[in-house]
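[1] mind looking at a prediction? Sequence and model below.
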Amino acid sequence: MKLLLLALILPWPAFADALVATRLIRPAEVLRAVDVEVQRGSQPGVASDPMQVVGLEARVAIYPGRPVRLADLGPAAVVERNETVVMIYRQGGLTILSEGRALGRAALGDSVTVMNSTSRQSVQARVTSFGQVEVGGMLAP
């Protein structure tokens, strides 16, 4: 009887699902539903639902059969390194557009260094859309 009572009081391990890769996923690849499958067994930091990872970008290589860790994923980049971007500066009613070159990759809302094509000055900008960044007064953290 004491053994049964002890078994009811002690915590039991929770069995949940974990996602594993079905193929080699290279860094900077965007995950699709066919790239992962559900397996029994829970691990800390591992995604459990395919909808958690679909559309995210791999930050590192994920090998077939290995768990898909949420820390290894991030938002997909919308600006690539060396891509020509439109730099937008807005202050009050003034809007200035200029062309620049992204010096790194960045996702929507991320900060990226951009070199102005005309002046060759580098500035920090925030990605607002595909191929568009915003510079200047709107960059408050």
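    Perfect, thanks for sending it. Numbering: from 1, shown residues only.

[2] from here on, contacts and neighbour counts on C-alpha atoms
    OK.

[3] does the residue most central in space within the chain sit in a helix, a strand or a coil?
    To find the centre residue of the chain, average its C-alpha atoms and take the closest one (C-alpha atoms, centre = their mean): that gives residue 74, at 1.6 Å. When classified by DSSP: H, G, I helix; E, B strand; the rest coil, residue 74 comes out as strand.

[4] next up, the contacts around it.
    56, 57, 58, 59 (C-alpha atoms under 8 Å, 6 or more residues apart in numbering).

[5] take a look at this one as well, against the first:
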Amino acid sequence: MRWLVLLLALSALPAQAAVLAAARTLPAGTVITAADLRAVDGDRPGLSDPSQAIGLQTRITIQEGRPLQASLLQAPKLISRNQIHRLVFQRGALRIVTEARTLSDGAAGDVIRVMNLESRATLSATVQPDGSLMAVK
């Protein structure tokens, strides 16, 4: 009988805001899709709009049922450390294209360190949305 009274008392409380939670355990580096999300009621803070999470990548492993927070997500990495990518240097009409080894990970818009494979010089480059690298002037 006590549980019935408790249940009735809890149902009389105002409804909690729905937040997004992980529908399954999401390993670090997972790109979020709609199937990875579910709405849960709770008092913990978190994202409530799916468009704020879909397409982003998890920074850490997120356990099933844990509310998603913006600090747990990041833009997807396009560049991984120690890969070889096209590097473009452009100044005015001069355009030089070569290959470079990446020295760190990077998402679109990030400035990362790279090593020019021909000269062995280390320089900074901006990650482009297509995955190429543009040398910083």
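    Nice, thanks for sending it over. These numbers were taken from a predicted model, which means no experiment stands behind them.

[6] give me the TM-score for these two chains.
    Laid over one another, the chains give 0.83 as their TM-score (TM-score structural alignment, normalised by the length of the second structure), with 124 aligned residues with a C-alpha RMSD of 1.6 Å.

[7] and the residue nearest to the centre of the first structure, how close does it get to residue 89 of the first structure?
    Distance, residue 74 of the first structure to residue 89 of the first structure, using C-alpha to C-alpha, to the nearest Å: 27 Å.

[8] again with residue 72 of the first structure
    Plainly put, residue 72 of the first structure is 33 Å away from residue 89 of the first structure if you go by C-alpha to C-alpha.

[9] swap in residue 79 of the first structure?
    Counting by C-alpha to C-alpha, the separation of residue 79 of the first structure from residue 89 of the first structure is 18 Å.

[10] looking at these two, which has the bigger crowd around it?
    When neighbours are counted by other C-alpha atoms under 10 Å, residue 79 of the first structure and residue 89 differ, and residue 79 comes out ahead with 26 against 17.

[11] ok, now which ones touch the more buried one?
    Under the criterion of C-alpha under 8 Å, 6+ apart, the neighbours of residue 79 of the first structure are 85, 102, 104, 105, 106, 107, 127, 130, 131.

[12] residue contacts, residue 53 of the second structure?
    So, once contact is read as C-alpha under 8 Å, 6+ apart, residue 53 of the second structure ends up touching 32, 47, 70, 73.

[13] so what's the second one up against?
    Meaning residue 47 of the second structure. 19, 20, 53, 67, 68, 69, 70.

[14] repeat for the first one
    Neighbouring residues of residue 32 of the second structure by C-alpha under 8 Å, 6+ apart: 53, 54, 55, 56, 57, 58.
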